[in-house]
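K.L.:
mind folding the following:
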Amino acid sequence: MVSTLDQIMVAIAIPTIQSDFNAGALSSWIPTVYFLASTSVQPLYGRFSDIFGRRAMICFALTVLLIGDFGSGFAKSIEELIAFRAVAGLGGGGILTLAQTVMSDVVSLRERGKYQSIIGVVMLLGYGFSPPIAGVLVQRATWRWCFWLNLPIIVVAFVLTSLYAPTKRVSEGLKSQLRSIDYLGSILSLLGSVSLTLSLIWGGTMFSWTSPVVLSLLPVGVIFLVLFLVWEWYGPAIPIVPVRIFRSATLVGVCIVMFISGFVGQSSTYYLAQYFQIAIGFSPTRSSLFALPSLLGDTLANVLSGFIVTRFGRYKALIYVALMIWAVAQGILTLVTASTPNVVAVLAVLVFLTGWGGGQMLQPTVIAAQASVDQEDMSVVTAVHNYASQLGGTIALAAGSSAVNNGFHAALASLNLKSTAVASIIANPALLSPGSSARSSFLEQLGITSIEADHAIASGYGRLFIINAACSAFAAIVGLLVIQDIDLGPRGADRAGDFGSDLAGQEKSGDEQGRVVPKSRREVGSTEVVGGDVDRRATE
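P.N.:
Sure, this is the predicted structure:
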């Protein structure tokens, strides 16, 4: 919940932060740098939890998040705030991956959807409660409380994790643990992720796509990632990401779907909050109430999909239907403006559908990824699953800002406004908001009508919703053609992860350096081909 609160409350506060610091387009870096940092470290958390233990890595992630939120609350400039958001991202990026990995340690694959729904519901509570709380704090107090409020919750989470989180038997001695780290792979992964993500973020926003900065960063990022994969294939004894896992077509399909899911989900989370305030004219408190229908749809779909997977052992149809629901909801949003009849009811339904689509995908995609690999790769594939989502989300925030600003620019330019007026509106689009008290006088100075202003705002956000709808439809096609249902085994089968066996007191073998050596495929279970992929069933 702490990572969810951290992200969503900031999304509500961004318009106010933008205004206080007069940050303009630079404010898009507040969420972007968080996801840049969290995405870059995502592949490391899975393998590091195998080396140092789940509990130790969760406590580490919470500590780093605490430092980042503390500094963000006391930031004196937009640059300071962006820097501390990067620190927070380094910690927040590992929390979900580690929680899902712990669940895979102790719960069988067939039953995992049902129990992972608990994690999903807790996350969704954060999604539901944080917008109203953030709206009240921003309107009644200060946006800084959006960071400070999370601090005691992080402390409580740290204490509970230290006391009750299950432990995993790890290699003995710090020296042995440090020898197990794939240092070169870690460096190549970080350099590749940062370079590639920065090039995609900066392209079309801070720099043109043909600028030397983008044209150098993009191939550098690709080269580093290729070198990372080559090294992971031939080099380390315990690779961060074993390349063999990508032999599964289902896993490749899940990664594509999750990349697009992260793109659509994060752009919706951040820009819908701004859309309600700027395009529709709602106050921060009123706009935050639209999190409730999203929470309702998300929660119902999350729980229902988990039980469906447990009951029927199938997930492919759930993923496909969820993506189609997203495509329809995002497409209809392009038609909504402040003057739409019954706009509150229309938006409530569309937000409910958006929440339903996201909730219905959460459990099936995790289970599809975990079912496509051996037990020894469970923590790694969970990190890869979330890495794809985080990468899509990171790109979405900057790409969304570019789409909205370009949409504003095109619509305002068609009204023959001066370039200075266009620049001021793009830097602070709230000037055209129907909820702005100075709107009438400002429109009179510009010489445009309220209908033209509403159209300009709708054009900016509408461009983003069109992109989201198209991406969702494409992901649905990928899910239909590439992802295959893998037999999850009978209900109640004991197929917890290798480290779950440690919890039951069973011993695990180690090599001469004392490092953890996962069980072989033969020890994990028999295999069976179902729908083109390999199925693993636990041997009793």
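K.L.:
hey, let's count contacts and neighbours off CA atoms from now on
P.N.:
OK.
K.L.:
give me the most central residue, the chain.
P.N.:
Residue closest to the mean C-alpha point of the chain, counted by Cα atoms, centre = their mean, is residue 390 at 4.4 Å.
K.L.:
where do the helices of the stretch 301-450 of the chain begin and end?
P.N.:
316-333, 343-371, 378-413, 419-427, 439-446, 450-481 (DSSP state H, counting those that start in this stretch).
K.L.:
and among the ones you listed, the most buried is which?
P.N.:
With neighbours taken as mean count of other Cα atoms under 10 Å, the helices of the stretch 301-450 of the chain reach their highest mean count in helix 378-413, at a mean of 25.
K.L.:
so what does that helix touch, helix or strand wise?
P.N.:
helix 29-52, helix 95-106, helix 183-202, helix 249-274, helix 343-371, helix 419-427, helix 450-481 (3 or more Cα pairs under 8 Å, 6 or more residues apart in numbering; DSSP states H and E).
K.L.:
please give me the structure for this one as well, since I'd like to look at both together:
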Amino acid sequence: MTNEKTNVTLVIVGLLLGMLISALDQTIMATAMPTVVQELGGLSLYSWIFSIYMLTSTASMPIYGKLADLYGRKKLYIAGMTLFMLGSVLCSLAGGMMELIVFRGLQGLGAGALMPLAVTIIGDLVPLEKRGRMQGMFAGVMTLASVIGPAIGGMFVEYLSWQWVFYINLPIGLAAILILIPALKETKNHGKPSIDWLGALTMCGSVVAILLALVLGGGESGLGSGQHNSWSSPQVAGLFLLGAVLLALFLWIETKAKEPIIPLPLFRNRIISVTSIVAFLMSAGMFGAVTYIPLYVQGVIGVSPLLAGYILTPLMLAVAAAVTLGGRLMDRFAYRTFNVLGMVLMGLGFSLFATMDADTTKLQVIVYMIVTGFGIGLIIPTLNTSVIGAIGRERRGTATSLVQFFRSIGGTIGVSVLGALMTGRMASGTAGLGERFASLPADQLDKFTDPQALLDPAVRTLLPADLLAELQNVLTHAVDGVFLAGTVIAAIGLVAALLMGNARMIQPAAPPAASATADAKRT
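P.N.:
Now for the predicted structure:
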């Protein structure tokens, strides 16, 4: 018994290290990206660094979940961690923006295994009544990442180089693998599983096509051509059409497959279907906040990369505090209570962000982040706990990966659509700047009338005061549009949360009379 408890403890430690990598990746990358863009160029490619990572991790999540149900969680988790570390090494060696984007995609393929399989393994090991408390451990990891991530990211780009944001993944990931290999025990599957490769191929193709259309639509092509694609352009329309055809083909295949990647009957369970919608919308809003707040404070307020990294700490601390509180109270209230309250607070926070301008203080931004983060944190612990309690062990990997899939695809679509919105608003805002400031030297005109100039402290000091104010207004207008869209997303999420029903982690005991009646009916 002692050895069994020791192994469970070691497994949890190893999985928490994997979660730490995932959380650090978000906080470090978000704070380092303005400096990366400054060094490698291409502000129009800003959202691609996040989008490609989430695109590949999203597409691979259901596949990892299904294969884990068939072949075991351990093999797939370690394979994913290994691929994630390989991608990290290649990202650190990237010599240009396009190389970094490609290697971030490879890194995302490995990341698709980390969070969903960790949740599944913990669901296998930890009894239902203790899963709420496990959220406290998750919150501890998020708190640690929120405290050290921005600091590490800011210090790396200020005192070392941006490549170090990827080097940090290697020792943590290696430690997780070395812990899990001996500690995680699984019974071998001696059957001959049937793998739905055709379903996996059409699903990945559909996700990639639709997300590429969302990334490219209304903004630059992202391929260095400088061309702009409208939503009705042949490239974007063709990608949407291809995605729709592959999606329809995937749904048909899933009705015929022996072991479908995503068993469609799962969506008949209201907990799974509503939780998937809430996860999608919560993540779409959350990643918008995490991605664009550092850009705003560094470009508009004019803080250093180090302080821009710290500016996210209140948001992450608020998320962690709310996750801890929600995990401890989850056995007392229905899941709907947390989801509704979370969406209300998230929407309030986004509406406050949408009021920001060049005169907004750092203290105001911090208050807005605390409100938003607390709303997000109330929702997070309900997502996995509700699904794990609603499904049997044989499909637990598939179901939890499905929710993580919708959470990830929500973040991917959120960053992509909000990025296209921001790029479009910046383009319209800078349209007349060249004519208005034509007196500038020809070799400075393009450089000084690009909002990217706000991210370079050396260039920023050379800007005329009136041009600096104009660029700040352009970037503010663009980012405010992102948060107005986030407010709408939270409002839709509130409607979805109301449909959750009265499901809860631990059902209240039935009164004696009701129990007797139920026993009589069963008899």
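K.L.:
let me see the TM-score of these two.
P.N.:
Remark: TM-score between the superposed chains equals 0.86 [TM-score structural alignment, normalised by the length of the second structure]; 478 aligned residues with a Cα RMSD of 2.4 Å.
K.L.:
what sits closest to the corresponding residue of the first structure for residue 50 of the second structure if chain neighbours are left out?
P.N.:
Taking TM-score structural alignment, the alignment pairs residue 50 of the second structure with residue 31 from the first structure. Here the nearest residue to residue 31 of the first structure in space, its sequence neighbours aside, is residue 397; by Cα to Cα, 6 or more residues apart in numbering that works out to 7.1 Å.
K.L.:
residue in the second structure matching the one you found?
P.N.:
Structural alignment (TM-score structural alignment) places residue 397 of the first structure against residue 415 in the second structure.
K.L.:
just residue 95 of the first structure next, same as before
P.N.:
Residue 95 of the first structure maps onto residue 114 in the second structure, with residues paired by TM-score structural alignment.
K.L.:
check contacts around its match.
P.N.:
18-19, 22, 77, 80-81 (Cα atoms under 8 Å, 6 or more residues apart in numbering).
K.L.:
rerun at 10 Å
P.N.:
Contacts for residue 114 of the second structure (Cα atoms under 10 Å, 6 or more residues apart in numbering) come out as 15-19, 21-22, 57, 61, 64, 76-81, 84.
K.L.:
touching, the residue nearest to residue 31 of the first structure and residue 266? I think so.
P.N.:
Yes: checked against Cα atoms under 10 Å, the pair residue 397 of the first structure and residue 266 is within contact range at 6.9 Å.
K.L.:
mutual contacts of the two, please.
P.N.:
Taking Cα under 10 Å, 6+ apart as the contact rule, residue 397 of the first structure and residue 266 both touch 31, 35.
K.L.:
quick one, helices of the stretch 101-250 of the second structure?
P.N.:
Along the stretch 101-250 of the second structure, the segments classed as helices by DSSP H, counting those that start in this stretch run 128-159, 164-167, 169-183, 197-216, 234-256.
K.L.:
where does the last one end up in the first structure?
P.N.:
Residues 212-234 of the first structure are where helix 234-256 of the second structure aligns, with TM-score structural alignment as the criterion.
K.L.:
for the fourth one, same thing?
P.N.:
Residue correspondence for helix 197-216 of the second structure in the first structure, counting by TM-score structural alignment: residues 183-202.
K.L.:
check the mean deviation of the matching stretch from the second structure.
P.N.:
If you overlay the two and look at stretch 183-202 of the first structure, the average distance to its match in the second structure is 1.6 Å (mean Cα distance after the TM-score superposition for the first structure).
K.L.:
that stretch: how far from the chain's middle?
P.N.:
Centroid separation between stretch 183-202 of the first structure and its chain, computed with Cα atoms, centre = their mean, to the nearest Å, is 17 Å.
K.L.:
would you mark the buried spots in that stretch?
P.N.:
For stretch 183-202 of the first structure, the neighbour count (16 or more other Cα atoms under 10 Å) marks 185-186, 188-202 as buried.
K.L.:
likewise for stretch 235-249 of the second structure?
P.N.:
Residues of stretch 235-249 of the second structure classed as buried by neighbour count (16+ other Cα under 10 Å): 235-237, 239-244, 246-247, 249.
K.L.:
now the lengthiest helix in the second structure: buried residues?
P.N.:
In the second structure, with assignment by DSSP state H, the single longest helix is helix 2-40. Residues 7-8, 10-38 are the ones in helix 2-40 of the second structure that count as buried (16+ other Cα under 10 Å).
K.L.:
correct me if wrong: residue 354 of the first structure contacts residue 265.
P.N.:
Yes: Residue 354 of the first structure is within contact range of residue 265, at 8.6 Å (criterion: Cα under 10 Å).
K.L.:
any residues in contact with both of those two?
P.N.:
The contact sets of residue 354 of the first structure and residue 265 overlap at residue 326 (Cα under 10 Å, 6+ apart).
K.L.:
which one of the helices of the stretch 101-250 of the second structure lies nearest to residue 504 of the second structure?
P.N.:
Nearest to residue 504 of the second structure among these is helix 128-159 (11.3 Å), distances taken as Cα to Cα.
K.L.:
what do we get in the second structure for residue 248 of the first structure?
P.N.:
Per TM-score structural alignment, residue 248 of the first structure is aligned with residue 269.
K.L.:
residue 345 of the first structure too?
P.N.:
Under the alignment (TM-score structural alignment), residue 345 of the first structure pairs with residue 363 in the second structure.
K.L.:
same question for residue 280 of the first structure.
P.N.:
Here residue 280 of the first structure is matched to residue 301 in the second structure, going by TM-score structural alignment.
K.L.:
what number of residues lie near its match?
P.N.:
19 (other Cα atoms under 10 Å).
K.L.:
go on, residue 266 of the second structure?
P.N.:
Residues lying near residue 266 of the second structure (other Cα under 10 Å) number 17.
K.L.:
apart from its chain neighbours, what residue comes closest to it?
P.N.:
Here the residue nearest residue 266 of the second structure, using Cα to Cα, 6+ apart, is residue 272, at 7.0 Å.
K.L.:
just residue 329 of the first structure next, same as before
P.N.:
Excluding its sequence neighbours, the residue lying closest to residue 329 of the first structure (Cα to Cα, 6+ apart) is residue 350, at 5.4 Å.
K.L.:
I'd guessed the one you found sits against residue 291; true?
P.N.:
No: using Cα under 10 Å, residue 350 of the first structure is not in contact with residue 291, being 11.4 Å away.
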